[in-house]
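Participant: below: sequence and its predicted model.
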Amino acid sequence: MSGLFDPVPFGGLTLPNRLVMSPMGRGRTTADGTPLPVMAEYYAQRAAAGLIISEATHPSPVAVGHAHSVRLHTAEQARAWAGIVGAVHRAGGRMYLQIMHAGRISHPDLHGETPVAPSAVRADGTARVFRGRPAYPVPRPLTADDIDATVEDFARCARTAADIGFDGVEIHGANGYLLHQFLSPVTNVRDDEYGGDAEGRIRFPVEVARAVAAEIGPERTGIRLSPGFPLNDMSEPDRAEVYPALLDALDELGLGHVHFVAGSDTDLVHELSRRWGRTVVVNVGTGPLDTDTTLAAAGKALTDGADLLSFGRQFLANPDLPERLRVRAPLNAWDPRFFYEGGSRGYTDYPVLAASAAGVTD
């Protein structure tokens, strides 16, 4: 595949290929969100990716959206993450931390507080807590002081990430979580400066991006977006107006990359990709687990203007995905039973090509 395996500059780094490991929550944490040691092995196994973006990581207790989702706001969590990113670097890889606040996609059973959101608009659906599946509650609207504190949580988490060795940070502004909630007139019905028209609704995501970029540098800061993606009860009727305004504001900050989620409004993503002057990452990893299909999807995305291509389940099941695609080898099948829970099974036990070949000849 022409270009797919060529080195490419990114955020002050040189990536060895254009394949990005997409953020994927895997649930291998303690009850308080501290990474388990097996996570270091998991991520280091996948260090051949041009770039690894970590699973969504919460910068405060109230930001938590699911049971056993990972966090970075205590010294113990920082030590655990330092071990993970150190293992990736020793294996020759590069790694960004993704920072995410769940907003209304949360529940008091996870942190003892009423979830926060732009407005008191309850999400349809049920929460993933430690026991049962309760309905999402009506969230508490963030006050002006809450907004300032949340921006600071993102900035502090980014600073910690840089201090413990991460190569950069991706802000999670997609998939129906807090930043995404601010962008929609359905989930954001505020009448202050953070609501109303597009300029008001993009204000909070831009403030988060500005604060993170000020901490670690704009070239090492990116954002993930999903315009038009209905996950987590989202609706964006005026997305064609909101996202160009958001991209222009982020462009002024000099952010290093924008990462678009599969399932977004395809036409709008194409328009936004052309509008963005720096690195565009496009998620193309949701199709069938087949080498030829994966390569075809990658080729089309590059032709359509993507600079980097992110894959989720393909990397989950194939630690050596770049090499498998380079030599057009078959891909391992993933096992959904162990996507979000368990230990090493379905996590660090997927075979690589050398091991597979050894198994055949023995």
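Facilitator: Yep, that arrived. Numbering: from 1, shown residues only.
Participant: all contacts plus neighbour counts: C-alpha atoms, from now on.
Facilitator: Noted.
Participant: what about the helices in the stretch 201-350 of the chain?
Facilitator: Along the stretch 201-350 of the chain, counting by DSSP state H, counting those that start in this stretch, helices occupy 203-216, 239-253, 266-275, 291-303, 313-317, 321-326.
Participant: contacting residues around the host helix or strand of residue 158?
Facilitator: With secondary structure defined by DSSP states H and E, residue 158 is part of helix 144-163. With contacts defined as CA atoms under 8 Å, 6 or more residues apart in numbering, helix 144-163 is touched by 59-60, 72-73, 78, 97, 99, 168-169, 204, 207-208, 211-212, 215-216.
Participant: and here is the other one:
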Amino acid sequence: MPTLFDPVQLGAVTASNRILMAPLTRARADRDHVPTPLMIDYYRQRASAGLIISEAVGVSQQGLGMPFAPGLWSEGQVAGWKPVTAAVHDEGGLIFAQLWHMGRMVHSSVTGEAPLGPSPITAPGHAHTYDGNRDYEPPRALALEEIPGVIATYVTAARNAVEAGFDGVQIHAANGYLIDTFLRNGINKREDAYGGSPENRARLLREVVQSVADAIGADRTSVRLSLNGVTQGTDDSDPASISVAAARALEPIGLAFLELRELKPTGTYGASDVPRQSPLVRQHFSGPLVLNSDYDVDGAQADLDSGLAQAISFGRPFIANPDLPRRLSVGAPLNSPEQATFYAPGAKGYIDYPPLDEAA
């Protein structure tokens, strides 16, 4: 059976190991959402991951409500990403760009536009803005005639990602953002072709992913889903039905891989008693499956051994351990991340975690 340290084919790319770096928002771009030089060092340091999935990258100003998060809709952003991807490649690594529309999880003070969603249901909690935390605003329901334009922003961002040197892209369809809210019947109350049945609610996911795959190749296109439990107020009364519908919608496209973030009952950054959906998804999706959330080495290897997963993505461990694959391979202790610096500006808690040799 393969181990975490064996290579794996993920569509058009061959990952050198099965320890993937999960997408991690770090908010170190500038106010125009252009990557900064700090980001070159950050991603270079983590190039030993089998594949880096970048932090979430905005497909449009309309959909990017996170201050200092990067985008991929302008020439300046494409130029800013080029030295980042080059640095990863110079170290022998691979990197996909995660494409993000935040939907109802934005604030107009950041985007200049009202938030969008499948239905006018306000998200719980607050948005991060340049002026501090502010309550989420009521979203307006995305009109049918607007949907092709939103899909086009994903296609443009995917093409820009290829131009910027990324090896592929991941469509962010998880965690309560735009596509995820269309999937879940707790938020999607539409009565048109994008609402109602699980198949209708999976329509936007299928159309976005197929359009991106047509533009840059299905073998360089991946998807992230989160199907069990509540994330940022997004829920579904029947997780199994939407899991099957989503898997069936994606199966014929021929993705490089599908990543599932699965909350556990004792999760450290979100928890759920809803059973994980990966065994059910596996029955309807035959491509490479990557699993994520609160894994240790033994749990990760067990899911590889069973054939459920072909790789495991690690998030927060990569924040504090730039050489995570090496540390896991030799059983070295892991640094603990400083949560206070997750989204703070500057190098502290970003590029100053020591690799194993320096720590020793």
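Facilitator: Looks like it came in fine. Please read all numbers here as calculations on a predicted model, not as lab measurements.
Participant: how close are the two chains, by TM-score?
Facilitator: Once the chains are overlaid, their TM-score stands at 0.94 when taken by TM-score structural alignment, normalised by the length of structure 2; 350 aligned residues with a CA RMSD of 1.4 Å.
Participant: what is the most widely separated pair among the contacts of helix 144-163 of structure 1?
Facilitator: 78 and 204 (26.0 Å; CA to CA).
Participant: the two: which has the busier surroundings?
Facilitator: Set residue 78 of structure 1 next to residue 204 and count neighbours by other CA atoms under 10 Å: residue 204 wins out with 24 against 20.
Participant: tell me the SS of the residue nearest to the more buried one when sequence neighbours are not counted?
Facilitator: In space, and not counting its chain neighbours, residue 204 of structure 1 is closest to residue 194: 6.5 Å by CA to CA, 6 or more residues apart in numbering. Recorded secondary structure, residue 194 of structure 1: coil (DSSP: H, G, I helix; E, B strand; the rest coil).
Participant: quick one: residues contacting residue 194 of structure 1.
Facilitator: 182, 200-204.
Participant: if we use 10 Å, what do you get?
Facilitator: Residue 194 of structure 1 makes contacts with 118, 144, 147, 182-183, 188, 200-205, as judged by CA atoms under 10 Å, 6 or more residues apart in numbering.
Participant: separation between residue 335 of structure 1 and residue 208 of structure 1?
Facilitator: 36 Å (CA to CA, to the nearest Å).
Participant: from the chain's centre, how far out does the helix holding residue 158 of structure 1 sit?
Facilitator: Here helix 144-163 of structure 1 is found 17 Å from its chain centre; the criterion is CA atoms, centre = their mean, to the nearest Å.
Participant: what do you get for stretch 10-25 of structure 1?
Facilitator: 12 Å.
Participant: can you say which of the helices of the stretch 201-350 of structure 1 is nearest to residue 354 of structure 1?
Facilitator: helix 321-326 (10.6 Å).
Participant: mean shift between the strand or helix carrying residue 42 of structure 2 and structure 1?
Facilitator: Using DSSP H and E, residue 42 of structure 2 maps to helix 37-45. When structure 1 is superposed, helix 37-45 of structure 2 averages 0.5 Å from its matched positions, counting by mean CA distance after the TM-score superposition for structure 1.
Participant: quick one: stretch 336-349 of structure 2 aligns where in structure 1?
Facilitator: Stretch 336-349 of structure 2 lines up with residues 333-346 of structure 1 when matched by TM-score structural alignment.
Participant: residues in contact with the matching stretch?
Facilitator: Contacts of stretch 333-346 of structure 1 (CA under 10 Å, 6+ apart): 24-29, 36, 38-39, 41-42, 67-69, 288-290, 313-318, 347, 350.
Participant: residues near residue 228 of structure 2, how many?
Facilitator: Neighbours of residue 228 of structure 2 (other CA under 10 Å): 25.
Participant: list the contacts for it?
Facilitator: By CA under 10 Å, 6+ apart, the neighbours of residue 228 of structure 2 are 235-236, 238-240, 243, 260-264, 271-278.
Participant: what's it aligned with over in structure 1?
Facilitator: In structure 1, residue 228 of structure 2 lands on residue 228 (TM-score structural alignment).
Participant: one step back: just the helices of the stretch 201-350 of structure 1: most buried one?
Facilitator: Highest mean neighbour count among the helices of the stretch 201-350 of structure 1 (mean count of other CA atoms under 10 Å): helix 313-317, with a mean of 24.
Participant: what is the nearest of the contacts of helix 144-163 of structure 1 to residue 222 of structure 1?
Facilitator: residue 169 (6.4 Å).
Participant: how close does whichever strand or helix holds that closest one sit to structure 2?
Facilitator: For residue 169 of structure 1, the host element (DSSP H and E) is strand 168-172. Here the mean offset of strand 168-172 of structure 1 against structure 2 after fitting is 0.5 Å, by mean CA distance after the TM-score superposition for structure 1.
Participant: roughly how far apart are residue 325 of structure 1 and residue 294 of structure 1?
Facilitator: If you go by CA to CA, the gap between residue 325 of structure 1 and residue 294 of structure 1 works out to 8 Å.
Participant: same question, residue 223 of structure 1
Facilitator: Taking CA to CA, one finds residue 223 of structure 1 at 24 Å from residue 294 of structure 1.
Participant: between residue 325 and residue 294 of structure 1, which contacts overlap?
Facilitator: Both residue 325 of structure 1 and residue 294 are contacted by residue 331, under the criterion CA under 10 Å, 6+ apart.
Participant: give the other helices and strands that the helix holding residue 42 of structure 2 contacts.
Facilitator: helix 75-90 (3 or more CA pairs under 10 Å, 6 or more residues apart in numbering; DSSP states H and E).
Participant: give the buried residues for the helix it packs on.
Facilitator: 77-89 (16 or more other CA atoms under 10 Å).
Participant: dump these to CSV, plus distance to residue 176 of structure 2.
Facilitator: Below are the buried residues of helix 75-90 of structure 2 laid out as CSV (distance: CA to CA, whole Å):
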residue, distance to residue 176 of structure 2
77, 25
78, 26
79, 30
80, 28
81, 26
82, 29
83, 31
84, 28
85, 28
86, 32
87, 32
88, 30
89, 32
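Participant: tell me the one of the residues you listed nearest residue 131 of structure 2?
Facilitator: Looking across the buried residues of helix 75-90 of structure 2 and measuring by CA to CA, the closest to residue 131 of structure 2 is residue 77, at 23.4 Å.
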